[in-house]
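Engineer: structural data only, the sequence is not supplied:
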């Protein structure tokens, strides 16, 4: 019998059979999808969810001299909100973020615009060179800058010996500036690469049309390139805020390399939590501090995201 004479089974199926078959197909597709996301789901649970839950559990206990690890409820949180050392660290990180992040992102945008202008020679080499500091581990970067800026040895020590000066980048009043320079050096290339990728995605026809209309290079940047960077700028700001709120390597390593830097055990919230947990044996209090700091970081990042995306879409 020819193809035209074949009987299509689906035409003689009852409506209930068709519905059951459709549900079975959907169920099979759902199971396949779940199988693909299961590895990520398990990893996410054990790396993120379980530690957060365990930290919440630890934050309800205090290590006491008599009685050992004792359940105290929300006492750690009550104590934390009255802890001046914690809030001093939060304020220090807040002002650091308020100054360092705009400088870093403006520099990253300027570099991305320069590379995208097609007026520079060796753009591939420059792109890799600017991004390279991001590939250097944070500990190695801190050690490198500590050796270079330290007055006992390195660049500033040699300059002081040669010129008879007393320049010191790691005094209590300048240490945060030096750390900001180190962080900017490390992460400017990463943000530059994000902005550069966005600019490369802009259709070249827009630039050609602007050139035909007599637009200058500055007008092209203002009217075409900067608006294209708005949404990526919001993402870069959020990532930068989260990163600066978690600053740890620099204040942890520098005190052992430079003297009288003004870096104390509570210089940043992360450093304070680390010293409480591993030096002061106050794991419960450190867990409460970490959770509160995470909540503050999420709140600030979310506020920036909502406001930034609203402005980006409005334009």
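Structural biologist: That came through, no problem. These numbers come from a predicted model, not from an experiment.
Engineer: could you use CA atoms for every contact and neighbour count after this?
Structural biologist: Will do.
Engineer: which element is residue 244 on?
Structural biologist: helix 230-245 (DSSP states H and E).
Engineer: before we move on, what about residue 62?
Structural biologist: strand 61-64.
Engineer: ends of stretch 76-88, how far apart?
Structural biologist: 18 Å (Cα to Cα, to the nearest Å).
Engineer: how about it: buried residues?
Structural biologist: Under the neighbour-count criterion of 16 or more other Cα atoms under 10 Å, stretch 76-88 has 76, 77, 80, 85, 86, 87 buried.
Engineer: got it, and stretch 131-139?
Structural biologist: Quick answer for stretch 131-139 (16+ other Cα under 10 Å): 131, 133, 134, 138.
Engineer: and it, how far from the chain's centre?
Structural biologist: Computed by Cα atoms, centre = their mean, to the nearest Å, the chain-centroid distance of stretch 131-139 equals 14 Å.
Engineer: straight-line length of it, end to end?
Structural biologist: 17 Å.
Engineer: pull the residues that contact that stretch.
Structural biologist: Contacts to stretch 131-139, defined as Cα atoms under 8 Å, 6 or more residues apart in numbering, come from residues 185, 186, 187, 188, 189, 190, 192, 193, 249, 250, 253.
Engineer: out of these, which are buried?
Structural biologist: 185, 186, 187, 188, 189, 190, 192, 193, 249, 250.
Engineer: out of these, the closest to residue 56 would be?
Structural biologist: Nearest to residue 56 among those: residue 249, at 24.7 Å, using Cα to Cα.
Engineer: burial measure for residue 277, as a count.
Structural biologist: Using other Cα atoms under 10 Å, residue 277 has 16 neighbouring residues.
Engineer: likewise for residue 305?
Structural biologist: Residues near residue 305, counting by other Cα under 10 Å: 17.
Engineer: cool, and residue 308?
Structural biologist: By other Cα under 10 Å, neighbour count at residue 308 equals 19.
Engineer: again with residue 150
Structural biologist: Neighbour number of residue 150 under other Cα under 10 Å is 22.
Engineer: residue 120 too?
Structural biologist: 11.
Engineer: of the buried residues of stretch 76-88, which belong to helices?
Structural biologist: Counting by DSSP state H, the buried residues of stretch 76-88 place 76, 77, 80, 85, 86, 87 in helices.
Engineer: let's bring in a second one:
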């Protein structure tokens, strides 16, 4: 009995369970509530991005062959990387990619320079005037892309459009559907509809710059041009990199503009004019989904590599 009492006396007292901090519980609940708003995005990303990529990758590993002039049915055989090998040596595909690459090297800097210059000019005027200019310049971006292309195709038309007769008044025979001007016509549409988004992004970044920096620079005798080049442009470099990457992704995958121009001038814009047009033709005109899937994956790899290289070269912290 004495030994039992001694053991009970030596036994350490029971430690009560820790009381959870109410503020920590509230923070954790708030975190989960905030994270729940990302669920629709991730569901859409998985459904419309991840699943199609997996299906396309699996489709590209097979080849469908028709027998009996198409009346004997189709046989599906595993071809491994044969479709990718064929795509890597397809001159039509790489020729279209070269065309859009050269086009990108011209149109993307033009969009970036005009958008940056317009954002800097808007930042110099008063807030009320800036609001009017910002809305006016954003309107082209708000117009649906297909509608904008159809409007410009009408304006470019040498039969019913007003631009060809206007240039003829100055002795200029401008055929916007010709091989020499087709890329100019497409580039003008992209600049017209794209600078509004760039202005909005860059102007928003300019509003985050402390105004005291500008006052100090003016006291030191810096002009408005010097302030814009030495202070404002470095501050918005991240926004310029972002808009440039988005422009690279969009331009290398250009489809709707040349596709609608093809309906007006098929002799100038052929079915392999851009990589996406060739992929579309292989999938829905030729019916070779396996080869189209392989070309899509190759194009995605090229676009991703180009974007990564550009981001690596431009998004550097100055020393």
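Structural biologist: Perfect, I can see it now. Remember, it's a predicted structure, so these values are computed and weren't measured experimentally.
Engineer: quick revisit: let's have the buried residues of stretch 131-139 of structure 1 in TSV, adding secondary structure.
Structural biologist: Output for the buried residues of stretch 131-139 of structure 1, formatted as TSV (DSSP: H, G, I helix; E, B strand; the rest coil):
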residue	secondary structure
131	helix
133	helix
134	helix
138	helix
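Engineer: now these as CSV including distance to residue 308 of structure 1?
Structural biologist: Putting the buried residues of stretch 131-139 of structure 1 into CSV (distance: Cα to Cα, whole Å) gives the following:
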residue, distance to residue 308 of structure 1
131, 26
133, 28
134, 25
138, 29
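Engineer: residue range for stretch 175-194 of structure 2 in structure 1?
Structural biologist: Alignment of stretch 175-194 of structure 2 against structure 1: residues 168-187, by TM-score structural alignment.
Engineer: sorry, that was for stretch 297-314 of structure 2
Structural biologist: Using TM-score structural alignment, stretch 297-314 of structure 2 pairs with 291-308 in structure 1.
Engineer: mean per-residue distance, the matching stretch to structure 2?
Structural biologist: If you overlay the two and look at stretch 291-308 of structure 1, the average distance to its match in structure 2 is 0.8 Å (mean Cα distance after the TM-score superposition for structure 1).
Engineer: which residues does that stretch contact?
Structural biologist: 52, 55, 56, 231, 234, 235, 237, 238, 241, 242, 245, 269.
Engineer: now do stretch 153-162 of structure 2
Structural biologist: Taking Cα under 8 Å, 6+ apart as the rule, stretch 153-162 of structure 2 contacts 163, 164, 165, 175, 176, 177, 185, 261.
Engineer: can you pick out the most distant pair from the contacts of stretch 131-139 of structure 1?
Structural biologist: Pairwise distances across the contacts of stretch 131-139 of structure 1 peak at 28.3 Å for 193 and 253 (criterion: Cα to Cα).
Engineer: surely residue 69 of structure 1 is in a strand?
Structural biologist: Yes. Checked against three-state DSSP, residue 69 of structure 1 lies within a strand.
Engineer: contacts only, for the residue lying closest to it once chain neighbours are set aside.
Structural biologist: In space, and not counting its chain neighbours, residue 69 of structure 1 is closest to residue 63: 4.4 Å by Cα to Cα, 6 or more residues apart in numbering. Contacts for residue 63 of structure 1 were tallied using Cα under 8 Å, 6+ apart; they are 69, 70, 281, 282, 283, 284.
Engineer: roughly how far does residue 63 of structure 1 sit from residue 281 of structure 1?
Structural biologist: The gap separating residue 63 of structure 1 from residue 281 of structure 1 is 7 Å, by Cα to Cα.
Engineer: one step back: turn the buried residues of stretch 76-88 of structure 1 into a markdown table, columns for distance to residue 150 of structure 1.
Structural biologist: Listed next are the buried residues of stretch 76-88 of structure 1 as a markdown table, based on distance: Cα to Cα, whole Å:
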| residue | distance to residue 150 of structure 1 |
| --- | --- |
| 76 | 38 |
| 77 | 39 |
| 80 | 35 |
| 85 | 27 |
| 86 | 28 |
| 87 | 29 |
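Engineer: could you measure the counterpart of residue 99 of structure 1 in structure 2 against residue 251 of structure 2, distance?
Structural biologist: Aligned by TM-score structural alignment, residue 99 of structure 1 pairs with residue 106 of structure 2. Residue 106 of structure 2 sits 11 Å away from residue 251 of structure 2, going by Cα to Cα.
Engineer: so for those two, which sits in the more crowded spot?
Structural biologist: Taking neighbours as other Cα under 10 Å, residue 106 of structure 2 and residue 251 compare with residue 251 leading, 20 against 12.
Engineer: hang on, the earlier thing: can you tell me which of the contacts of residue 63 of structure 1 carry over to structure 2?
Structural biologist: Retained contacts for those in structure 2, judged by both residues aligned by TM-score structural alignment, their matches' Cα atoms under 8 Å, are 69, 70, 282, 284.
Engineer: neighbours around the second one, how many?
Structural biologist: Taking other Cα under 10 Å as the neighbour definition, residue 70 of structure 1 ends up with a count of 13.
Engineer: and what of the last one?
Structural biologist: Burial of residue 284 of structure 1 is recorded as 26 neighbouring residues (other Cα under 10 Å).
Engineer: let me see the contact set for it.
Structural biologist: Taking Cα under 8 Å, 6+ apart as the test, what residue 284 of structure 1 contacts is 55, 58, 59, 60, 61, 62, 63, 76, 277.
Engineer: if we can go back for a sec, on average, how far is the strand holding residue 62 of structure 1 from the matching bit in structure 2?
Structural biologist: Compared with structure 2 after fitting, strand 61-64 of structure 1 deviates on average by 1.9 Å (mean Cα distance after the TM-score superposition for structure 1).
Engineer: in that strand, what counts as buried?
Structural biologist: Counting neighbours by 16+ other Cα under 10 Å, one finds that the buried residues in strand 61-64 of structure 1 are 61, 62, 63.
Engineer: helices of the stretch 101-250 of structure 2, residue ranges please.
Structural biologist: For the stretch 101-250 of structure 2, the helices defined by DSSP state H, counting those that start in this stretch cover 127-142, 145-156, 163-168, 182-206, 211-219, 224-227, 233-235, 237-252.
Engineer: for the shortest one, grab the matching residue range in structure 1.
Structural biologist: Mapped onto structure 1 using TM-score structural alignment, helix 233-235 of structure 2 spans residues 226-228.
Engineer: and for that stretch, what's in contact with it?
Structural biologist: Counting by Cα under 8 Å, 6+ apart, 198, 199, 202, 315 sit against stretch 226-228 of structure 1.
Engineer: which of those residues are buried, as a ChimeraX select command?
Structural biologist: Of the contacts of stretch 226-228 of structure 1, the buried ones can be selected in ChimeraX as follows, counting by 16+ other Cα under 10 Å:
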select :198,199
